[in-house]
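**Q** okay, predicted coordinates and the sequence, questions at the end:
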Amino acid sequence: MDDGLPIHERVPHWVLAIAPLGVLAFVVGLLVVTSPFGDIESMAGASTADILRMLTIVGFLAGVVPVAIGMLWFPFIRALDYRLVHGFLALSGGVLAFIAFEMIGEVLGYGAELESASLASLAGIGGVAATFGIMYALSKWRQRTAAGTEKSGLHVAYLIAVALGLHSIGEGLAIGTAFVLGRGELVTLLVIGFVMHNIMEGPTVVAAVARDRTSPPIHHFAIMGVLAGGPVILGGWLGSLADSALLAMVFYAIAIGAILQVLVELAELIRFDAETIVTRLNATTFVVGVALMFLLEDVVVEGWVLPG
């Protein structure tokens, strides 16, 4: 019976906490049992349109689906005390910081493949600096023109979604490359690995919204989910059509600049509600965010999926 209360007040907190994990287990189990990409070798003579269509499905499963699952933690996060919400924001910062650090290695790796060191430097440093500067200027302009003084978590959530989306292009590049090589089992493993990896992107996006007084309309969650996970599809297309170290390097550099700006926004969001950014809880959850991504990226994806 609907008593008019929001879901985080009608459903026990423990249910809100574990429900997304149940959905994740179902999706991963379905992929393991069905191995839906095991016949990719048969697409050797497929048309470009068929390849792009298949990569759209693969990218949707690897990108949009896990982000959507992670967003299911929003009611749980929203029910927490504001200090715990700040802890989730700090955890988001740890997730983003780890991703940025990992992408620095990717930028250096792709830069080493370029014949021109000056071009590599321009693409790497210039991409990071230009993206950070543009996003920072736009953020300050928005703050000056916003009606009212309330710091918008929804605005920050959109920035996080965009930054994560830029990072997701790199995941799509890996999937697209494996696809055109006809390695169906590797594509399946990459999708499973990225589903488990990208599950953390959902709460990373919605944690900023949880500290706002009112929940945004549902369409905002749908848009942010597509922004954060959808670019896996774009990366898959690019990986299947063009093998360009320069292109990959530019995308990674842009993503790093976007993430650095988002980290500034997260810090300002916490400072808006609290006297200090660095508390014992925030420091702990930041480290937890880094550790979780290390396990999901370096242990699950690098250690389990990629070998062989």
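**A** It's in.
**Q** going forward, measure contacts and count neighbours with C-alpha atoms only.
**A** OK.
**Q** now do the buried residues in the longest helix seen in the chain.
**A** Secondary structure of the chain read by DSSP state H shows that its longest helix is helix 82-113. Under the neighbour-count criterion of 16 or more other CA atoms under 10 Å, helix 82-113 has 82-100, 102-104, 106-107, 110-111 buried.
**Q** next helix or strand past that helix?
**A** As assigned by DSSP states H and E, the chain's next helix or strand after helix 82-113 is helix 117-121.
**Q** contacting residues around the following helix or strand past that next one?
**A** Once helix 117-121 ends, the next helix or strand along the chain (criterion: DSSP H and E) is helix 127-145. Residues outside helix 127-145 that contact it (CA atoms under 8 Å, 6 or more residues apart in numbering) are 250, 253, 254, 255, 256, 257, 258, 260, 261.
**Q** can you do 7 Å?
**A** Residues outside helix 127-145 that contact it (CA atoms under 7 Å, 6 or more residues apart in numbering): 250, 253, 254, 256, 257, 258, 260, 261.
**Q** is it true that the second one touches residue 122?
**A** Going back to what we said before, that points to residue 253. No. Using CA atoms under 7 Å as the test, residue 253 is too far from residue 122 to be in contact (10.2 Å).
**Q** so the two - more neighbours on which side?
**A** It is residue 253, of residue 253 and residue 122, that has more neighbours when counted by other CA atoms under 10 Å, with 29 against 14.
**Q** mind listing what's buried in the helix or strand where that one lies?
**A** Under the criterion of DSSP H and E, residue 253 resides in helix 245-273. Under the neighbour-count criterion of 16+ other CA under 10 Å, helix 245-273 has 245-246, 248-263, 265-267, 269-270 buried.
**Q** so which elements touch the longest helix of the chain?
**A** If you count contacts as 3 or more CA pairs under 7 Å, 6 or more residues apart in numbering; DSSP states H and E, helix 82-113 packs onto helix 201-210, helix 245-273, helix 280-294.
**Q** do that again at 8 Å, thanks
**A** Counting contacts by 3 or more CA pairs under 8 Å, 6 or more residues apart in numbering; DSSP states H and E, helix 82-113 packs against helix 74-78, helix 117-121, helix 201-210, helix 245-273, helix 280-294.
**Q** below is an additional structure, to be compared with the one above:
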Amino acid sequence: MIPFPWIPGIPYEIGITTSDGTRFSKSVEAAALAPTPDANQALLFTSLGVYVGVIPVLIGLMWYPYIRRISIGKYSFFLSLTAGLLIFLGIDALLEVNEIVNQNLAAVFNGQALSVLVTISSFIVLLYTSERLTQRAIEKAVLKKNNHSLASSSSVGKLGKSEKSTTERQGGEIYNKSAKISSSTQEVQIQLQRYQQLLKPLTISMMIAIGIGLHNFGEGLAIGAAMLLGEVALSTFLIVGFTLHNTTEGLAIVAPIAKIERSRRMMIRRLVTMGLIAGVPTIAGTWIGGFLYSPIAAVIFLSVGAGAIFQVVYSLISWISHHQKSAPSSPLSGHVIAGFITGLLIMYLTGLLL
């Protein structure tokens, strides 16, 4: 460690010149003491994470009652708006990665290639995981219904044996029992379709929350690192900008599940859980960024977040296509196009504050 005098709040350029004349330098816009891990700093970073990540996302969840009551056309608009929001978030994450690679990461790590590798890998892994989770949930539901049907069939068989002597007299009743079994099988198929319609949007919303959580983790890293490096003005802009930026993310979580017929108490509990999944990682990001910032970790986590977001967009577009096929309008309707463009514009305009 090389001691030298400095004044808080004054910009400095700190550098090292080697024996062959090569110079490595770093500018500090406003000199300040580096945060030290203690209770006060941890509380400060926690408060920032709650203010930037948790509260705005939970505010965005308040769209739920409105979207639940709107027409099919307007609902398609909000679904495609969600896709636009997420596409912008994914691209924004990759741009942040590129900026970190150019400014803070040594060339030996080949940051751009690492980012592409992590993004594609996370996309494939999360796509497989989400599809597998949905399929397992449907299989469990079908198995439960089949067991119920077998139990009903077994009870009918026992009834036939105990009343064998009166088969002819009660033939019509036995026929009615068989008809009920057939009807029960049809009910199982109907229930299967209902489970598919229920679980698919729930899975999409959960993956949206996870993807946004990973993205917000990267935002927390940026805020914590800005404070660690003494960039007070930058950290203030990031806090205000990310807060407004993140209020739109709750809408992205709400839109896919707004039309699901579930009890209000259960749905509110699910929404709060998803909101916390999306917002709480910001707190962890500010801790790591403020106390132990690592450019390579920032590149990896932001790339994972980008891959997760692109996976969600893929699933969401598939869901929109399926949803539109059941509607009288064409899959590429004016509502869908307008919603997608509006989503991009919203994120662009709120991003101007960063």
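**A** Right, received. Where do you want to start? Bear in mind that the values here come from a model prediction, so they are computed numbers and not experimental data.
**Q** residue 249 of structure 1 -> structure 2?
**A** When structure 2 is aligned by TM-score structural alignment, the residue opposite residue 249 of structure 1 is residue 299.
**Q** who are the contact partners of the residue lying closest to its match once chain neighbours are set aside?
**A** Computed as CA to CA, 6 or more residues apart in numbering, the closest residue to residue 299 of structure 2 that is not its neighbour in sequence is residue 97, at 5.3 Å. Going by CA under 8 Å, 6+ apart, residue 97 of structure 2 touches 115, 298, 299, 302, 303.
**Q** residue 114 of structure 2 maps to what in structure 1?
**A** So, by TM-score structural alignment, residue 114 of structure 2 is matched to residue 123.
**Q** pretty sure its match is touching residue 249, no?
**A** Yes. With contact defined as CA atoms under 8 Å, residue 123 of structure 1 reaches residue 249; the gap is 6.9 Å.
**Q** who touches stretch 36-52 of structure 2?
**A** Stretch 36-52 of structure 2 is contacted from outside by 35, 220, 224, 239-240, 242-243, 246, 279-287, 290-291, using CA under 8 Å, 6+ apart.
**Q** one more pass at 6 Å, please.
**A** Residues outside stretch 36-52 of structure 2 that contact it (CA atoms under 6 Å, 6 or more residues apart in numbering) are 243, 282, 283, 286.
**Q** same question, stretch 342-351 of structure 2
**A** Contacts of stretch 342-351 of structure 2 (CA under 6 Å, 6+ apart): 81, 84, 85, 88, 245.
**Q** using the three-state scheme, assign residue 24 of structure 2.
**A** Here residue 24 of structure 2 is strand, with the state taken from DSSP: H, G, I helix; E, B strand; the rest coil.
**Q** could you double-check that it lies in contact with residue 14?
**A** No. Judged on CA atoms under 6 Å, residue 24 of structure 2 makes no contact with residue 14 at a distance of 8.4 Å.
**Q** the contacts of residue 97 of structure 2: which two are farthest apart?
**A** The most widely separated members of the contacts of residue 97 of structure 2, counting by CA to CA, are 115 and 298 (10.3 Å).
**Q** quick one, what contacts the corresponding residue of structure 2 for residue 164 of structure 1?
**A** Per TM-score structural alignment, the equivalent position to residue 164 of structure 1 in structure 2 is residue 212. Under the criterion of CA under 6 Å, 6+ apart, the contact list for residue 212 of structure 2 reads residue 278.
**Q** which part of structure 1 lines up with stretch 52-72 of structure 2?
**A** Across structure 1, the stretch matching stretch 52-72 of structure 2 (TM-score structural alignment) is residues 62-82.
**Q** distance between the ends of the matching stretch?
**A** The first residue of stretch 62-82 of structure 1 is 32 Å away from its last residue (CA to CA, to the nearest Å).
**Q** buried ones in that stretch?
**A** Those would be 62-80, 82, for stretch 62-82 of structure 1 by 16+ other CA under 10 Å.
**Q** same deal with stretch 109-122 of structure 2?
**A** So for stretch 109-122 of structure 2, counting by 16+ other CA under 10 Å, buried means 111, 115, 116, 118, 119, 120, 121, 122.
**Q** if I look at residue 31 of structure 2, how far off is residue 321 of structure 2?
**A** 53 Å.
**Q** how far away from the center of its chain is the match of stretch 52-72 of structure 2?
**A** Offset of stretch 62-82 of structure 1 from its chain centre (CA atoms, centre = their mean, to the nearest Å): 12 Å.
**Q** count of residues packed around residue 217 of structure 1?
**A** By the criterion of other CA under 10 Å, residue 217 of structure 1 has 8 neighbours.
**Q** please identify which helix or strand holds the alignment partner in structure 2 of it.
**A** Taking TM-score structural alignment, the alignment pairs residue 217 of structure 1 with residue 267 from structure 2. When elements are assigned from DSSP H and E, residue 267 of structure 2 belongs to helix 264-279.
**Q** show me what that helix is packed against.
**A** Secondary-structure packing of helix 264-279 of structure 2 (3 or more CA pairs under 6 Å, 6 or more residues apart in numbering; DSSP states H and E): helix 171-228.
**Q** beyond the helix it packs on, next helix or strand please.
**A** Where DSSP H and E defines the elements, the next helix or strand beyond helix 171-228 of structure 2 is helix 232-246.
**Q** got the angle between that following helix and helix 171-228?
**A** 160 degrees (axes from the mean of the first three to the mean of the last three CA atoms, to 10 degrees).
**Q** pretty sure residue 286 of structure 2 sits against residue 224.
**A** Yes. Counting by CA under 6 Å, residue 286 of structure 2 does reach residue 224; the two are 4.4 Å apart.
**Q** show me which of those two is the more surrounded one.
**A** Neighbour count, other CA under 10 Å: between residue 286 of structure 2 and residue 224, residue 286 has more, with 32 against 28.
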